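**Student:** Build me a model from this:
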Amino acid sequence: MLPAVNRIRTAPEFSRTVRSGARSGRRNVVLYGSVTSMADSSRFGFIVGKNVGNAVTRNLVKRRLRAAAAVVLLRNPQGLDFVVRALPPSADAGWPELSTDLDKALTAVMKRLTTRDTAAMEGKGS
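**Tutor:** Just a heads-up that it's a prediction; the model follows:
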């Protein structure tokens, strides 16, 4: 379980991250990421809809994604918000596949966020 400080809970927080952040999709997940204050702890939110499966399946997928997110928090402890949307194929995916998809999506999102920050800093300097 993720500590409360590392969880996105409200609809406006989910919306801000999904709408203003970078996005990367994989077979099992879509990851949205945005930069927050570097003083804030990084946070995760999860969207696992009914199209993934019944309640037992959705909860299993969510538990696996939370465990993968805990590993990500060790590498990126501050300044980022992430929303993970589970896609229907995630119901049949095992732990290694979900973890790998999340890591690859994270790498792509971080690259996009870094590119945006660099472009924004160059725009302010001119």
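
**Student:** rest of the way, CA atoms for contacts and neighbours
**Tutor:** Noted.

**Student:** just the strands in the chain please.
**Tutor:** Along the chain, counting by DSSP state E, strands occupy 22-25, 29-35, 43-47, 80-86.

**Student:** Columns mean neighbour count and distance to Leu98 on top of these, output as JSON lines?
**Tutor:** As requested, the strands of the chain are exported to JSON lines (neighbours: other Cα atoms under 10 Å; distance: least, Cα to Cα, whole Å):
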{"stretch": "strand 22-25", "mean neighbour count": "20", "distance to Leu98": "12"}
{"stretch": "strand 29-35", "mean neighbour count": "23", "distance to Leu98": "8"}
{"stretch": "strand 43-47", "mean neighbour count": "22", "distance to Leu98": "13"}
{"stretch": "strand 80-86", "mean neighbour count": "24", "distance to Leu98": "9"}
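
**Student:** Let's compare: structure for the following, please.
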Amino acid sequence: MLSGRNRMRSSADFSTTVRSGARSGRRNLVLYAAPAPEQRPTAFGFIVSKAVGNAVTRNLVKRRLREFAALSLKDHPEGLCVVVRALPAAAEADFAGLGRDYRKAFSVAVARLRQGGPAGTAGTEKGSDE
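**Tutor:** Sure thing, here's the model as predicted:
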């Protein structure tokens, strides 16, 4: 589970991460990663709209994404702001499929961030196989 210090809560943090972060899209989600100011602990935010499904489905998707984020903290305990936007296809994805998409999107976004590339580089389309 994610602790309070690893959760993104302000809309300004969400906006900054989405606008200035490295982006990686997959079939079930789009992930944005940006450097955290002042080497703060890594923080995660989740966007799961009503387009994903009813409240039960949205909460299931959020719980799964929080679990994947908690596992990511082991390798990246500080220095990142990450926003994960669930796409409607996430409602139908099983745990393993959503996990594959999350891990791939996370690794690509972090690699782009480390390279210093722009946020909207090629290959960020949904379903891209980078």
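
**Student:** So after superposing, what's the score?
**Tutor:** The TM-score (TM-score structural alignment, normalised by the length of the first structure) is 0.89; 117 aligned residues with a Cα RMSD of 1.1 Å.

**Student:** any chance of the strands of the first structure in CSV, with distance to Ile8 of the first structure too?
**Tutor:** Listed next are the strands of the first structure as CSV, based on distance: least, Cα to Cα, whole Å:
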stretch, distance to Ile8 of the first structure
strand 22-25, 17
strand 29-35, 12
strand 43-47, 5
strand 80-86, 8
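
**Student:** out of those, nearest to Gly123 of the first structure?
**Tutor:** strand 29-35 (17.7 Å; Cα to Cα).

**Student:** Quick one: average offset of the closest one versus the second structure, please.
**Tutor:** After superposition onto the second structure, strand 29-35 of the first structure sits on average 0.3 Å from its aligned residues (mean Cα distance after the TM-score superposition for the first structure).

**Student:** And for that strand, what's in contact with it?
**Tutor:** Strand 29-35 of the first structure has contacts (Cα atoms under 8 Å, 6 or more residues apart in numbering) with 17-18, 20-25, 79-87, 90, 98, 101-102, 105-106, 109-110, 113.

**Student:** From Gln78 of the first structure, how far off is the aligned residue in the first structure for Pro35 of the second structure?
**Tutor:** Under the alignment (TM-score structural alignment), Pro35 of the second structure pairs with Val35 of the first structure. Distance, Val35 of the first structure to Gln78 of the first structure, using Cα to Cα, to the nearest Å: 9 Å.

**Student:** And Val56 of the first structure, by the same measure?
**Tutor:** For Val56 of the first structure, the distance to Gln78 of the first structure - Cα to Cα - is 32 Å.

**Student:** Between these two, point out the one with more neighbours.
**Tutor:** Neighbour totals were compared for Val56 of the first structure and Gln78, and Gln78 leads with 18 against 9 (other Cα atoms under 10 Å).

**Student:** The more buried one contacts Val72, doesn't it?
**Tutor:** No: if you go by Cα atoms under 8 Å, Gln78 of the first structure and Val72 don't touch, sitting 11.0 Å apart.

**Student:** I'd like to check what contacts stretch 48-57 of the second structure. Which residues are they?
**Tutor:** By Cα under 8 Å, 6+ apart, the list of residues contacting stretch 48-57 of the second structure reads 58, 61-62, 85-91.

**Student:** gap between the two ends of it?
**Tutor:** For stretch 48-57 of the second structure, the end-to-end distance is 10 Å (Cα to Cα).

**Student:** Then stretch 11-29 of the second structure?
**Tutor:** One end of stretch 11-29 of the second structure to the other measures 19 Å (Cα to Cα).

**Student:** for the first structure, what spans make up the helices?
**Tutor:** 11-20, 55-75, 95-125 (DSSP state H).

**Student:** The ones you listed into JSON lines, with extra columns for distance to Ala39 of the first structure?
**Tutor:** JSON lines is the format used below for the helices of the first structure (distance: least, Cα to Cα, whole Å):
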{"stretch": "helix 11-20", "distance to Ala39 of the first structure": "17"}
{"stretch": "helix 55-75", "distance to Ala39 of the first structure": "15"}
{"stretch": "helix 95-125", "distance to Ala39 of the first structure": "17"}
